[in-house]
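Novice: Sharing a sequence plus its predicted fold:
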Amino acid sequence: MTKVLGKNQITQLTPFDFISALVLGELVGNAIYDKEIGLQYILYAVILWGALIYTIEIITQKFRKSRVFLEGKPSIVIANGHIQYKELKKNKIDFDQLFHLLRAKGVFSMREVEYGILETNGSVSVLRKSAYQSPTNQDLNISSSESVIPIFLILDGEIITDGLVSINKDEEWLINELFNRGIAGPSKVVYAEWLEGAGFEIQTY
């Protein structure tokens, strides 16, 4: 049911999603230990609740105004480098919690922060002051190159066939590459990845 409802049931956990997950767990948990309730009743309850949640998700997508009530809205808790105490108080966040959330984003001093936004899932998004932002290639006048995603070829001793297909290689090529590096075979490898232009990154057991 979580798979059908989408990843927001796991990652972007709003208060409404949290409640829906609790109710779904209670429906299944209580039914499992009740001998008088058959499988059909469990499935009925899960499907009915899932359908209700799915309907509400559709409503929030179609009608923007419903999102504020069902999902909440972000709050600016730091503006122009100053903590917005009223917003913290409204969202029941104390200073220790705020600083904890900032440290989780790699910010250890308030002097670095221009804006901080408390998201609906409880995390804080941070815009640093220009003096504390990491320079980009454009800032340093460095010519940019195309970004590529590394491809896993071996994970936990097993060959990832899809990875080989994506780079137009076969298992024989991979095994030969391992042998050339003194590795007996895939079973000796924790993981191996291939990055176009950089080659292999291999870690053995």
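Specialist: Looks like it came in fine.

Novice: Only C-alpha atoms from now on, for both contacts and neighbour counts.
Specialist: Will do.

Novice: Quick one: residues contacting His82.
Specialist: His82 is in contact with Glu114, counting by Cα atoms under 8 Å, 6 or more residues apart in numbering.

Novice: how much space between it and Thr60?
Specialist: 33 Å (Cα to Cα, to the nearest Å).

Novice: Same question for Ile10.
Specialist: 18 Å.

Novice: now Ile32
Specialist: Distance from Ile32 to Thr60, by Cα to Cα: 32 Å.

Novice: Between Ile10 and Thr60, point out the one with more neighbours.
Specialist: Thr60 (17 against 13; other Cα atoms under 10 Å).

Novice: Where does that one fall, secondary structure wise?
Specialist: Using DSSP states H and E, Thr60 sits within helix 39-62.

Novice: Show me what secondary structure element comes after that helix.
Specialist: helix 65-71.

Novice: which other helices and strands contact the helix or strand just after that following helix?
Specialist: Next along the chain after helix 65-71, taking DSSP H and E as the criterion, comes strand 75-79. Helices and strands touching strand 75-79, by 3 or more Cα pairs under 8 Å, 6 or more residues apart in numbering; DSSP states H and E, are helix 85-90, strand 113-118.

Novice: let's bring in a second one:
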Amino acid sequence: MLTSLLENFTVITRTILAIMIVILISRVLGKQAISHMGFHDFAFVIILGSMAGNLAFNIKVSTWYFIISLLTFSLVSLLLSILATKNRKIRKWVSGQPTILIEKGKVLEHNMKKLYFTMDTLNQELRLKDVFDIEEVEYAVLELNGKLSIIKKPEFRQILKKDLNIALQPIMNFPIELVMDGQIIENNLKENNLEEWFKQELKKHAIKIPDIFYAVKSSNGNFYWDVYKDRIRNPIDKE
């Protein structure tokens, strides 16, 4: 009984340790590696998950061995990423390069075959780009992260304001969150000198801070807020 409890405690401890190590490694590698996964990133994630899983429940192998293995593997991946940013040839070898699937309105079948890309898949990716007629596409490129980028033929492109000589609005500011989940974000108030402005807005709208669930200074400078009691008698969706 005691042995079983100790083993369970060991598994729980190792699982928590595995999660913490994976989070730490992910932060070291950065957001770009997560959001733009290439070939080596994909392989890294699979192997990292396998190692972390073994660290969690394979109590026959020393925890220290797993930590050394995880850190070594992460270091190699980080070095490859650094080298890829310094050298174009290494970057091509590690991450590959984008592949053109449609050029001048013509589907490149040989590139499709290399990637095992079917017309069904191509049409699906085009629909995700709001293109339901392949005739509209001048160029289509499969990026390293697996997403499709397209350039439409001139006659199918959207008309921009500059094409019509319409005056553009001034650049809008980034929204500044002031209250999140009922908690005042003091840093945002101080860094943007909004303490007095915030007090004036609360007074103008007769709102008390404890009643606010979320508040933000929007990009156009207006004050938006949401209170806990919305006073909606018949909500459309209530769980």
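Specialist: The structure has been received and is ready for your questions. Everything numeric in this text was worked out from a predicted model, so none of it was measured.

Novice: ok, back up a step: can you name every helix or strand that the helix holding Thr60 of structure 1 contacts?
Specialist: So helix 39-62 of structure 1, by 3+ Cα pairs under 8 Å, 6+ apart, packs with helix 2-5, helix 15-32, helix 65-71.

Novice: quick one: Lys169 of structure 1 and Lys7 of structure 1, what's the gap?
Specialist: 33 Å.

Novice: ok, back up a step: which of the helices and strands packed on helix 39-62 of structure 1 sits closest to Val107 of structure 1?
Specialist: helix 15-32 (25.9 Å; Cα to Cα).

Novice: what residue of structure 1 is the furthest out?
Specialist: In structure 1, the residue that sits farthest from the middle, by Cα atoms, centre = their mean, is Glu36; the gap is 39.7 Å.

Novice: Looking at structure 2, name the residue matched to that one.
Specialist: Alignment note (TM-score structural alignment): Glu36 of structure 1 maps to Lys60 of structure 2.

Novice: In three-state terms, label its match for me.
Specialist: coil (DSSP: H, G, I helix; E, B strand; the rest coil).

Novice: That one and Asn165 of structure 2: what is the separation?
Specialist: Distance from Lys60 of structure 2 to Asn165 of structure 2, by Cα to Cα: 72 Å.

Novice: next one: Asp211 of structure 2
Specialist: For Asp211 of structure 2, the distance to Asn165 of structure 2 - Cα to Cα - is 46 Å.

Novice: between the two, who's got more neighbours?
Specialist: Asp211 (12 against 8).

Novice: list the contacts for the nearest residue to the more buried one once chain neighbours are set aside?
Specialist: If the residues on either side of it in the chain are set aside, Asp211 of structure 2 comes closest to Val227, at 5.5 Å by Cα to Cα, 6 or more residues apart in numbering. Contacts for Val227 of structure 2 (Cα under 8 Å, 6+ apart) come out as Asp211, Ile212, Phe213, Tyr214.
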